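Asker: when you get a sec, could you give me coordinates for this:
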Amino acid sequence: MSPDVTPGGPQQPDPEQWEQVLRAMLGPAADDAIAQMRAMGVDPSAMAAASGLPADPAALQAAIAQVQRMLATSGDEPVNWGMAHDLARQQAAQGGDPSLSPGRAREVIDALAVAELWLDAATDLPPSSGRPRAWSRAEWVEATLPTWRTLTEPVAVSLSAALADALRPALGDGPDGVLDLPGLPAGMPFGDPVQLLRGLGSAVFGLQVGQAAGTLAREVFGTTDIGLPLLDRPAPALVPTNVDAFAEGLDAPLEEVRLYLALREAAANRLFAHVPWLRAHLLDAVAAYARGIEIDVDQLEEAVRSIDPTDQTALQEALSGGVFAPRTTPTQQAALARLELALALVEGWVDEVATAAAAPHLPHAVALREMVRRRRAAGGPAEQTFASLVGLELRPRRLRDAAAVWAHLATTRGIDGRDAVWAHPDLVPTSQDLDDPAGYDARRQAEVEGSADLDRALAEILGDADGTVDGGARAGTGSGPGAADASDDEARDGSDGPSDDERPGGPVTI
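Answerer: Have a look, this model is predicted:
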């Protein structure tokens, strides 16, 4: 007997049923979309069949219920973290992720211990207090996922709110804010457009975070490869499977590669452990970017109109290319500039210190340095995923310039003087210093002199304003160098001085 192929039969989706689904997903625009699809010769039920979704109504409703459960599990979270966790573990396990044997773990721990000894001669910063570890890819995911939450949630919250606000006029709410969609079960998330957007956004962000974290787990060497500290408490760790994969095809022996990467990991952890303001500065730059997110509705509408729903490849490229991409505001551009400079300074310091520590011991230290530089400059699939997710490229574009600045400071000030620059954000190099490393000291001296001149000017103004100098003992018209000096000293003692923003050039920050 031939199978039943009548509309609504078990082998062909019901056109009316699928039109209801489209109306549930597209809202008031569904009728126009369906009409355009038919004008192009596209049958909604044929699209359903091509998608591989269930053909009979009961199975279709089960699929919709599954989508409902997916959206419901997001709750009020901006990112579906259960989904992110599961996908990250799946991605990390691709190609195999065996548990580390005691012997392999010992190789990593020993390499990190040697790295700490060598670094003592190359930096004044002491080792971090965290216990060194050797991780599988899955263990890396578990350890770093909390920081991914810190990084991505501000962006997810801002993007979801901006998208909902931008599309709210076109959502077409029915009575009591719920769309009336005959034929669909009551209470489905499709009925509330705002909740639909939030649920879909949470699910999409969960998928993207999971994809990025899982892909990174197959690429990173430790916890600091992307320039951001991925642990709350710094502790050096290496993923030996990835270290081995990187060493394949290189002229340097595996042991040298492992030691050089251990030096970089240990150096970065020293920096994050003993420069308390640095981690917060980096994460705050991401949050500042997130707070300024705006959706370009015109660009969104144009992108949607340009998509050919019959071309699956074009549709996928449009979605992955940033159909919902936010526009960059001046505030965001400033946050991006701060983050880019900070990443360059961190990795430039690590690059300089690790290579200086390796040079007396590793014959291939310079070659390994160049290989790592090129790898970071090129980026990888995981970094591209993260860039599309939050709009940030975790790439130190000026790594070489930053390394040159740190090398210059080590030459002119010594190792202790170079590392002392991290004591306060006002002391660290700026973009101008990256352009001209040799002028660092002259520019800092000019800032000090300019601040002193401003202090004297303020002291004179304050003295003239209250008509007294020297604690009010004499009138402001008094003369003589002693009176002037007393006035200056009194004005300084009686005020906190100008704020950073009042000094010439503003605060020196990264």
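
Asker: when you work out contacts or count neighbours from here on, use the C-alpha atoms and nothing else.
Answerer: OK.

Asker: immediately after the strand or helix carrying Glu347, which helix or strand?
Answerer: Assigned by DSSP states H and E, Glu347 belongs to helix 330-358. Downstream of helix 330-358, the first helix or strand assigned by DSSP H and E is helix 365-378.

Asker: look up the closest residue to Tyr289, ignoring the ones flanking it.
Answerer: Leaving aside its chain neighbours, Tyr289 sits nearest to Gln332 (4.7 Å; criterion: CA to CA, 6 or more residues apart in numbering).

Asker: what residues of the longest helix along the chain count as buried?
Answerer: Longest helix in the chain, counting residues (DSSP state H): helix 137-167. Neighbour-count burial for helix 137-167, counted by 16 or more other CA atoms under 10 Å, picks out 137-141, 144-145, 148, 151-164, 166-167.

Asker: got the residue ranges for the strands in the chain?
Answerer: 133-134, 237-238, 294-295, 326-327, 468-469, 474-475 (DSSP state E).

Asker: reformat the ones you listed into JSON lines and put mean neighbour count next to each item.
Answerer: Shown next, in JSON lines, are the strands of the chain (neighbours: other CA atoms under 10 Å):
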{"stretch": "strand 133-134", "mean neighbour count": "20"}
{"stretch": "strand 237-238", "mean neighbour count": "26"}
{"stretch": "strand 294-295", "mean neighbour count": "20"}
{"stretch": "strand 326-327", "mean neighbour count": "18"}
{"stretch": "strand 468-469", "mean neighbour count": "22"}
{"stretch": "strand 474-475", "mean neighbour count": "14"}
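
Asker: want to put them side by side, so please do this one too:
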Amino acid sequence: GPKVTAAEASSVVEELRADAERARTPVAETARLHTPPDAHAPLIVDRPGWIDANVSSMRSMLGPVFDTMAAKRRREPGQLTRSVGGKVTGGEAGALMAFLAGKVLGQYDLAPEGKPRLLLVAPNILHAETQLAVDPADFRLWVCLHEETHRVQFTAVPWLREHLIGSARSLTSELVPDPDQLGAKLAQIASSLPDAFRSGGTGLADVFATPEQRARMARITAVMSLLEGHADVVMDDVGPQVIPSVAQIRAKFQQRRRGGGAVDRLLRRLLGLEAKMRQYRDGAAFVRGVTDRVGVDGFNAVWTSPETLPLPEEIEDPGAWVARVHG
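Answerer: Sure, this is the predicted structure:
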């Protein structure tokens, strides 16, 4: 992370902690959603702390997937295979975590078998505000507004966390190929990589998913678009009231979201992060389109049950969601 003294790092952490608390009331009032009093407070972490939390969540999320893979094996792998395989997959996971740990500003950690809570990554926020040359106090509060909205979404809507975890686990288990099919799947991935680069889809998962699995993936993507777009809308609606330089921050941050050099853009496409950027844009358009038609309270019907979440085609057609849910 950025080179700072212990005193400077401590100051950033304390300010982020205060900003996270400061963001709670305006976010709740704007979203008209309220967290229960026993909801966990945000946790300020460094990059290793973010990695630790996500490795734990990854282990919990993928545990059932590994069980499925083990059940499909016809015979136990030898000691050499287990040793080499563990190092390869560990290296892949480590590389992924290292790449993301320098980019994520904040995250609501679903912690499938642990304690869900909001994480704010202090060194990344400090690096981003310096890189963008924006007012630090304004930028830190702005980030907290977005991330606090995610905390409100998952704590005010109790069923949402388990719904997402269950959907992701089920789909991931299905995407794992049978051991006998692994060679063919690898060949399919290699031959389809150029199309994956050109398509701008959701990343490598697009390459080997069946049409039915892509449809389920689209349902999950629609929910993620809703969550990210809603957080962007709330932060921008609250922003002018409490952040003098919000317009400048938004303009510069949009440019940052487009990525850096060629290697960075390549990794973003492979990991599906370009699709993630579209989620902010498309989700925000959906939220504003629905709110313009039925107001905030009408929009909040989206949190009623899994059946009222937007379908993939409704993200681009808010009127269709309004007609389906409100009649």
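
Asker: what helices or strands is the longest helix of structure 1 leaning on?
Answerer: For helix 137-167 of structure 1, the contact count by 3 or more CA pairs under 8 Å, 6 or more residues apart in numbering; DSSP states H and E identifies helix 81-93, helix 193-217, helix 276-291, strand 294-295, helix 381-390 as packing neighbours.

Asker: go again using 7 Å as the cut-off
Answerer: Judged by 3 or more CA pairs under 7 Å, 6 or more residues apart in numbering; DSSP states H and E, helix 137-167 of structure 1 is in contact with helix 81-93, helix 193-217, helix 276-291, strand 294-295.

Asker: and the ones you listed, which is most packed in?
Answerer: Highest mean neighbour count among those (mean count of other CA atoms under 10 Å): helix 193-217, with a mean of 25.

Asker: relative to helix 381-390, how tilted is it?
Answerer: 160 degrees (axes from the mean of the first three to the mean of the last three CA atoms, to 10 degrees).

Asker: chain center to helix 193-217 of structure 1: distance?
Answerer: Chain-centre distance of helix 193-217 of structure 1: 15 Å, with CA atoms, centre = their mean, to the nearest Å.

Asker: for it, packing partners?
Answerer: Helices and strands touching helix 193-217 of structure 1, by 3+ CA pairs under 7 Å, 6+ apart, are helix 57-74, helix 81-93, helix 137-167, helix 381-390.

Asker: mean deviation of it from structure 2?
Answerer: When structure 2 is superposed, helix 193-217 of structure 1 averages 2.9 Å from its matched positions, counting by mean CA distance after the TM-score superposition for structure 1.

Asker: just give the nearest non-adjacent residue to the residue mapped onto Pro132 of structure 1 from structure 2, would you?
Answerer: Residue mapping for Pro132 of structure 1 onto structure 2 gives Pro42, with TM-score structural alignment as the criterion. Using CA to CA, 6+ apart and skipping residues adjacent in sequence, the residue nearest Pro42 of structure 2 is Leu118, 4.6 Å away.

Asker: can I get the helices and strands packed on helix 193-217 of structure 1 in a markdown table including distance to Val421 of structure 1?
Answerer: Putting those into a markdown table (distance: least, CA to CA, whole Å) gives the following:
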| stretch | distance to Val421 of structure 1 |
| --- | --- |
| helix 57-74 | 44 |
| helix 81-93 | 38 |
| helix 137-167 | 27 |
| helix 381-390 | 30 |
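
Asker: closest one to Ala337 of structure 1 among the ones you listed?
Answerer: With distances scored as CA to CA, the stretch of these nearest to Ala337 of structure 1 is helix 381-390 (14.9 Å).

Asker: contacts for the closest one, please.
Answerer: 152, 155, 208, 212, 215-216, 393-394 (CA atoms under 7 Å, 6 or more residues apart in numbering).

Asker: what do you get if the cut-off is 10 Å, keeping everything else the same?
Answerer: 151-156, 159, 204-205, 208-209, 211-220, 226, 286, 289-290, 293, 320-322, 325-326, 376, 391-395 (CA atoms under 10 Å, 6 or more residues apart in numbering).
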